[in-house]
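[1] Coordinates for the following, if possible.
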Amino acid sequence: MEKERRSTVGERSRRAILDAALECFTRLGWTATTIEDIRKGSGASVGSVYHHFGAKEGIAVALYIDCLRQHQEALRARLERELDAEGFVREVVIHHIVWCRTNPQAARFLIQMRRDESVAAAEPEIQEATGDFVREMYERLKAFVKEGQLLKLPSSAYLPLLLGPAQELLRYWASGKGELKAGIEKVLADAAWRSLRPEPPAGGRHDAR
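    Coordinates of the predicted model:
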């Protein structure tokens, strides 16, 4: 019982530190934020911060993985309801944009930190923590291709066609140069599906949607 209590307290402390870190990184910027800023925001002790994460870079990597998992788990739940390729493709794009609009701090952190040295150095750790979801995505895409529901392409082409335009829009938005207007997710979902739907039979045509 005591061990379980300590585990619960430890997880609450860890969660408070991550939440405070996201707030500090958003308000002050990654470079300017200090461990003391995060400690004050979380109410944790310096020892607790270092126990859970080590240096500030460790907090950044843990927060990156946490935000990415939140995004993935929400998408996984939505994709479980999509049984065909068109619904799958559209839902991936729509979720990506809507989740970022709904969770702007986490979304901006993911986008802005993706190429930061601290996150890039932890790429193996990030892949280990989130790789199952990516593999699930590709397995479903492969199944749709096999069933003739998706255009057959090199595996490396699917992600750029699915999310390339959306990701470019989100990078622009994350830099503070634009906004995510309502309805833009449907426009980009339509474009993604047009690029990935199978070729119509000779003499046939796709119905516009």
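[2] alpha carbons only for contacts and neighbour counts from here, please
    Will do.
[3] surely Glu185 meets Ile94?
    Yes - between Glu185 and Ile94 there is a contact at 5.0 Å, judged by CA atoms under 8 Å.
[4] if I look at the nearest residue to Arg76 once chain neighbours are set aside, how far off is Ala60?
    Of all residues not flanking Arg76 in the chain, Phe133 sits nearest, at 7.9 Å (CA to CA, 6 or more residues apart in numbering). Using CA to CA, to the nearest Å, Phe133 is found at 21 Å from Ala60.
[5] quick one more, to check against the first:
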Amino acid sequence: MPRSSQPARRDRPEPRAATVARRASVLKAALDCFTRHGIDGTTIGDIQKAARCSVGSLYHHFGSKEGIAEELFIEGISRFNRGMLRRLRQSRGAEESVKAVVRFYCDWSMRNRALASYLHSRDIDFSEQARARLKTVYRSYITEVFTWFGPFVAGGTMRALPPEAYVPLISGPIQEYVRRWLSGHYEPSPARMKELFADAAWQAVRSRGPAGPAVH
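    Next up, the predicted model:
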């Protein structure tokens, strides 16, 4: 039977898929604009032109330029967290897991330099609603991280410390280094420094004797 001359019909994207794609396009355009001009120097029209969508669509999905800035930050943090948790779940043992945190922080920041710079910025005045969402994102992430590292502490391969101490000790130093590198204050790339910081992180939290109760 001869083939029909009519082109094959393609199903239209589902409304939700189209919405997700549109939001992602706007956030990417916003990141480009914020990187070039800063948040204050960017107008809603700049984002609209870069995203090739209507101003009405921007307001419908985000409410305002500030809403776009907040959503970009929250989505960026969420992307980072998901990637970090995937990396942890691929690790074996306490030492590899601790070092994986530092290595992932470096690798992700270099692959996503513009977004990493944005996440390190201090230019966003968050609404109360955005602050509440960020707290939820952070609590969920920290719960997952502590669930992963908890058995290593209980088993005696990591020091029993106040819960608040682990994140600053493991990722605090490399976070500060990456922040300064992104701002141009440090020249050596995180790729050249990550093993040094990974070793330091492990030395900071590895067990030095029999396991004991956590300090509160």
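[6] and the residue nearest the centre of the second structure, helix, strand or coil?
    In the second structure, the C-alpha nearest the mean C-alpha coordinate belongs to Phe80, at 2.5 Å (CA atoms, centre = their mean). Following DSSP: H, G, I helix; E, B strand; the rest coil, we place Phe80 of the second structure in the helix state.
[7] counterpart of Arg171 of the first structure in the second structure?
    By TM-score structural alignment, Arg171 of the first structure lines up with Arg179 in the second structure.
[8] helix/strand/coil for its match?
    On the three-state scheme (three-state DSSP), Arg179 of the second structure is labelled helix.
[9] Next, count neighbours for Ser13 of the first structure.
    Counted with other CA atoms under 10 Å, residues neighbouring Ser13 of the first structure total 19.
[10] Can you tell me what the residue nearest to Arg76 of the first structure aligns to in the second structure?
    By TM-score structural alignment, Phe133 of the first structure lines up with Tyr141.
[11] Can you give me the distance of its match to Ile174 of the second structure?
    Counting by CA to CA - Tyr141 of the second structure and Ile174 of the second structure are separated by 19 Å.
[12] what ranges do the helices span in the first structure?
    For the first structure, applying DSSP state H gives helices covering 2-28, 35-42, 46-53, 56-79, 85-102, 104-113, 117-120, 123-146, 155-174, 184-196.
[13] What is the corresponding segment of the second structure for the fourth one?
    Okay, so that is helix 56-79 of the first structure. Mapped onto the second structure using TM-score structural alignment, helix 56-79 of the first structure spans residues 65-88.
[14] Might you calculate how far that stretch sits from the centre of the chain?
    Here stretch 65-88 of the second structure is found 4 Å from its chain centre; the criterion is CA atoms, centre = their mean, to the nearest Å.
[15] Quick check: buried residues in that stretch?
    65-74, 76-78, 80-81, 84-85, 88 (16 or more other CA atoms under 10 Å).
[16] Identify the residue nearest the match of Arg171 of the first structure in space, chain neighbours excluded?
    The shortest distance from Arg179 of the second structure to any residue other than its chain neighbours is 6.4 Å, reached at His120 (CA to CA, 6+ apart).
[17] need the contact list for the aligned partner of that neighbour in the first structure.
    Alignment note: His120 of the second structure maps to Ile111 in the first structure; criterion TM-score structural alignment. Ile111 of the first structure sits next to Leu170, Arg171, Ala174 when contact means CA atoms under 8 Å, 6 or more residues apart in numbering.
[18] picking up where we left off before, settle it for me: which of Tyr141 and Ile174 of the second structure has more neighbours?
    Ile174 (25 against 18).
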